[in-house]
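Q: Just need the structure, nothing else, for what follows:
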Amino acid sequence: MAAFLSLAQGDDACVPVLSAEPARQTIFQVSYRIGAGHPLDKGANGIAILALQPAARGDSEAVRQARDAGYSVTAGELQQGAVGVAAGFEVPHLLGASVGTVAMGEVDVGRLGEQVRGAAARLAQLSRA
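A: Coordinates of the predicted model:
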């Protein structure tokens, strides 16, 4: 599993700016490529950012669900087999940011959702300090 911090770039792109992977040596490791942007409406990190915006008629089901839950979940959207869980938070002068995790295979979405929501709340506080 990897953790990431992403920022909205303009109105239509999401760019990971920070990633953390486990320090221990393993045979298989998931990582998130810094700076590799993708459409804001794809992937848990972008959908979490979109969910920060006021509800609009054209919102996707994923954005509506993320807004209701406080975090987004995607499976296989950016990479086959990858499951992303992310929560958005507001940053002054930006469309938004998100913090989350990506893993291959099954994850405890409820537990991760609560953890990323907590991390997003703490990061929002820090961004206003």
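Q: Please count neighbours and contacts with C-alpha atoms only from this point.
A: Will do.
Q: residue boundaries of the helices in this protein?
A: 43-50, 61-69, 109-128 (DSSP state H).
Q: can you list the ones you listed in JSON lines and add mean neighbour count?
A: Below are the helices of the chain laid out as JSON lines (neighbours: other Cα atoms under 10 Å):
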{"stretch": "helix 43-50", "mean neighbour count": "30"}
{"stretch": "helix 61-69", "mean neighbour count": "18"}
{"stretch": "helix 109-128", "mean neighbour count": "16"}
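Q: can you put those helices in TSV and add distance to Val85?
A: Rendered in TSV, the data for the helices of the chain read as follows (distance: least, Cα to Cα, whole Å):
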stretch	distance to Val85
helix 43-50	6
helix 61-69	10
helix 109-128	6
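Q: Next, the structure of the following sequence, for comparison with the previous one:
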Amino acid sequence: MRIDQFVRAPIQRVYAAYVDPALMPKWMGIKKVTHASGPIDRAGTTFVEVVYGPHQPRAEVLAAEPPVLHDMGGRSIRGIAWRWTARFSVKDDGTEITLDEEVRFPTGFISGLLRRTQEGGRMERGTRRRLATFAKLVEAGEP
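A: Modelled structure (predicted):
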């Protein structure tokens, strides 16, 4: 799935906010980022996203080219794999984010149930909402 989001802020500021672990809980739907092995704008960095209770998936930065590319992925509950590839480009008086989101569900009954909860556009609506929240935060001056 591909989603575009315009942010009325300079590309360097948008990228810096996108990789700021202190800002991520305000827009990503997680409680916090922990156990980062390095800066989140550097390929190879691993970190944990605390979502709730025992649900704390590990993520890895797969590629990073500040301020134009950030690619991260990981595994969630029941072996669900995800990848977010964000591209940043200057547009008009701000920055356009193009996010490619990929989620792979393994076979099996539980994974099938989880997959069905995300069908019908629910996953896309959630991602659009998160990116819109991110844009509002950056436009309001965060971080």
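Q: what's the TM-score here?
A: Once superposed, chain against chain, the TM-score is 0.38 (TM-score structural alignment, normalised by the length of the first structure); 81 aligned residues with a Cα RMSD of 4.2 Å.
Q: Which one, of the helices of the first structure, ends up nearest to Ala13 of the first structure?
A: Nearest to Ala13 of the first structure, of all these, is helix 43-50, at 7.6 Å by Cα to Cα.
Q: pretty sure Gly46 of the first structure contacts Pro16?
A: No: using Cα atoms under 8 Å, Gly46 of the first structure is not in contact with Pro16, being 9.7 Å away.
Q: Figure out which of the helices of the first structure is closest to Ala8 of the first structure.
A: helix 43-50 (7.2 Å).
Q: From the contact counts, what lies against the closest one?
A: strand 2-9, strand 13-20, helix 61-69, strand 72-75, strand 82-89, strand 97-104 (3 or more Cα pairs under 8 Å, 6 or more residues apart in numbering; DSSP states H and E).
Q: swap the cut-off to 7 Å and go again
A: When contacts are defined as 3 or more Cα pairs under 7 Å, 6 or more residues apart in numbering; DSSP states H and E, helix 43-50 of the first structure packs onto helix 61-69, strand 72-75, strand 82-89, strand 97-104.
Q: Tell me how many other residues crowd Ala13 of the first structure.
A: 15 (other Cα atoms under 10 Å).
Q: ok so, going back, which one, of the helices of the first structure, ends up nearest to Ala75 of the first structure?
A: Closest of the helices of the first structure to Ala75 of the first structure is helix 43-50, at 8.2 Å (criterion: Cα to Cα).
Q: what's the angle between the closest one and strand 97-104?
A: 160 degrees (axes from the mean of the first three to the mean of the last three Cα atoms, to 10 degrees).
Q: Tally up the residues packed near the nearest residue to Phe4 of the first structure once chain neighbours are set aside, please.
A: Distances taken as Cα to Cα, 6 or more residues apart in numbering put Ser19 closest to Phe4 of the first structure, at 4.3 Å, once the chain neighbours are dropped. Residues near Ser19 of the first structure, counting by other Cα under 10 Å, number 17.
Q: before we move on, back to that, will you turn the helices and strands packed on helix 43-50 of the first structure into JSON lines that also has distance to Phe4 of the first structure?
A: Shown next, in JSON lines, are these (distance: least, Cα to Cα, whole Å):
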{"stretch": "helix 61-69", "distance to Phe4 of the first structure": "17"}
{"stretch": "strand 72-75", "distance to Phe4 of the first structure": "14"}
{"stretch": "strand 82-89", "distance to Phe4 of the first structure": "9"}
{"stretch": "strand 97-104", "distance to Phe4 of the first structure": "5"}
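Q: Any figure for the gap between Val102 of the first structure and Pro39 of the first structure?
A: Val102 of the first structure sits 17 Å away from Pro39 of the first structure, going by Cα to Cα, to the nearest Å.
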